[in-house]
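Engineer: have a look at this fold, sequence not included:
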């Protein structure tokens, strides 16, 4: 999703440079993640504690078996505090997924900025995918549920929105760098197709036994996505 004031600039290299600088500044804000930037630090800490509590509990038992009271107890807050921050467990789950994807993108961005990159390149996008898959693997049962037929519609939509943003960066970079031939396919349509394939691939990987390492899965998925970005001409 674009940040405020960036919608017009998102499709240009200069726009992405400004966006990276903007995100770099956010990394140095106390208690910051993209999701909690500008929020009261105490509220941010409580929400992060609730998110981490849900993820920890989901590694131990099914999501259906986890109650709001369980989450509050694990986070070290009163049950009433939960409802001061979240309407229900599904909204908390969606925020936890948001934070996972945002952290993956932020960590890869930090690597890119440290190397002097001003626009996302293949290695930075691949690193984003690797970090995201590391989180997904550590919380495999939860992500299988989210991506499954009976998963949370809100959490799935939020994750799809975040992945759309990462895919869009890759597509725009590939088009502007000349890495793929010019085509007249609308970017939004291409983003939907590619991110849909990425989510399906992640879901399949999470069900593999034994499950390949996140780095291997990221390389496979990136190969598939890179191939799908090259238009096929008759």
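Structural biologist: Alright, I've got the coordinates. Computed from a prediction, not measured in an experiment: that's the story for all the values here.
Engineer: every contact and neighbour count from this point should use C-alpha atoms.
Structural biologist: Will do.
Engineer: can you list the buried residues in the host helix or strand of residue 166?
Structural biologist: Secondary structure assigned from DSSP states H and E places residue 166 in helix 153-177. Within helix 153-177, the residues scored as buried using 16 or more other Cα atoms under 10 Å are 155-156, 158-175.
Engineer: which elements pack onto that helix?
Structural biologist: In terms of contacts (3 or more Cα pairs under 8 Å, 6 or more residues apart in numbering; DSSP states H and E), helix 153-177 is packed against helix 89-114, helix 122-138, helix 140-147, helix 187-206.
Engineer: so which of the ones you listed is nearest residue 36?
Structural biologist: helix 89-114 (9.1 Å; Cα to Cα).
Engineer: next, the angle from that closest one to helix 140-147.
Structural biologist: Calculated by axes from the mean of the first three to the mean of the last three Cα atoms, to 10 degrees, helix 89-114 forms an angle of 110 degrees with helix 140-147.
Engineer: list the helices and strands helix 89-114 packs on?
Structural biologist: Packing contacts for helix 89-114, counted by 3+ Cα pairs under 8 Å, 6+ apart, involve helix 13-26, helix 41-58, helix 122-138, helix 153-177.
Engineer: how far away from the center of its chain is the helix holding residue 166?
Structural biologist: 9 Å (Cα atoms, centre = their mean, to the nearest Å).
Engineer: one more to weigh against that first structure:
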């Protein structure tokens, strides 16, 4: 959100909130019209904020990923071993995905949007890059971002695989353990 005008910010937040409410109810009925009707915001205002519905989806789900990444960054010590904190934050975020299972299946599934997948990878990569930089500040920006994107792609890919069943086949806790265990291995390999 680059524009800091309070009216602009309020409208954008209302659009995000309406999208999330509607998506929780029935993602198949999502449309620009439904979001505008829910918020009382006209279509022209919607299009000042987003070019397409895909842009709103990527923005709203990306913002939720940003919130989880910010919490993770706040706990990062640069040791790479703050497992308990990373676990709690990841479980919380995956619980959110499980609570909104149909939405994330819709958004990240075959009929979803590559913009959303890209937004989640980019936002996850930011947190991974933050930790990698603390672990090895000598990495070039290009190498840092390459490695972070590699790990983030695996994390998002694991979530997409998790979403491939009608309901969660494993718990958020179990998926977190798998992701963190594999991520630790990837981080080790990414550094050396």
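Structural biologist: Looks like it arrived, so ask away. Quick caveat: nothing in here was measured; it's all calculated off a predicted structure.
Engineer: mind checking the TM-score on these two?
Structural biologist: Scored by TM-score structural alignment, normalised by the length of structure 2, the superposition of the two chains gives a TM-score of 0.78; 183 aligned residues with a Cα RMSD of 2.9 Å.
Engineer: circling back: rebuild the helices and strands packed on helix 89-114 of structure 1 as CSV, extending it with distance to residue 196 of structure 1.
Structural biologist: Formatted as CSV, those follow (distance: least, Cα to Cα, whole Å):
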stretch, distance to residue 196 of structure 1
helix 13-26, 23
helix 41-58, 24
helix 122-138, 14
helix 153-177, 8
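Engineer: and of these, who's closest to residue 98 of structure 1?
Structural biologist: With Cα to Cα, the closest approach to residue 98 of structure 1 among those belongs to helix 153-177: 6.3 Å.
Engineer: show me the contacts for the equivalent of residue 183 of structure 2 over in structure 1.
Structural biologist: Using TM-score structural alignment, the partner of residue 183 of structure 2 in structure 1 is residue 225. Residue 225 of structure 1 makes contact with 194, 197, 198, according to Cα atoms under 8 Å, 6 or more residues apart in numbering.
Engineer: quick check: the one helix or strand residue 225 of structure 1 maps to compared with structure 2, mean distance?
Structural biologist: Residue 225 of structure 1 is part of helix 214-228, with elements assigned from DSSP H and E. Its aligned residues in structure 2 lie a mean 1.8 Å from helix 214-228 of structure 1 after superposition (mean Cα distance after the TM-score superposition for structure 1).
Engineer: tell me how far that helix lies from the chain's centre.
Structural biologist: 16 Å.
Engineer: with stretch 90-97 of structure 2 instead?
Structural biologist: Offset of stretch 90-97 of structure 2 from its chain centre (Cα atoms, centre = their mean): 10 Å.
Engineer: roughly how far does the spatially closest residue to residue 128 of structure 2 that is not a sequence neighbour sit from residue 182 of structure 2?
Structural biologist: Of all residues not flanking residue 128 of structure 2 in the chain, residue 148 sits nearest, at 5.2 Å (Cα to Cα, 6 or more residues apart in numbering). Look at residue 148 of structure 2 and residue 182 of structure 2: by Cα to Cα, to the nearest Å, they are 14 Å apart.
Engineer: so these two - more neighbours on which side?
Structural biologist: It is residue 148, of residue 148 of structure 2 and residue 182, that has more neighbours when counted by other Cα atoms under 10 Å, with 26 against 15.
Engineer: how about that one, what's its match in structure 1?
Structural biologist: Match for residue 148 of structure 2 (TM-score structural alignment): residue 191.
Engineer: same check on residue 160 of structure 2?
Structural biologist: Aligned by TM-score structural alignment, residue 160 of structure 2 pairs with residue 203 of structure 1.
Engineer: now do the same contact list for the residue nearest the centre of structure 1.
Structural biologist: Central residue of structure 1 (Cα atoms, centre = their mean): residue 101, 2.1 Å from the mean position. Going by Cα under 8 Å, 6+ apart, residue 101 of structure 1 touches 132, 159, 162, 163.
Engineer: for residue 116 of structure 2, see how far away the aligned residue in structure 2 for it is.
Structural biologist: Matched across to structure 2, residue 101 of structure 1 falls on residue 65, judged by TM-score structural alignment. Look at residue 65 of structure 2 and residue 116 of structure 2: by Cα to Cα, they are 11 Å apart.
Engineer: ok, residue 73 of structure 2 next?
Structural biologist: Following Cα to Cα, the distance that separates residue 73 of structure 2 from residue 116 of structure 2 is 22 Å.
Engineer: ok, residue 62 of structure 2 next?
Structural biologist: 7 Å.
Engineer: next one: residue 84 of structure 2
Structural biologist: From residue 84 of structure 2 to residue 116 of structure 2 the distance is 28 Å (Cα to Cα).
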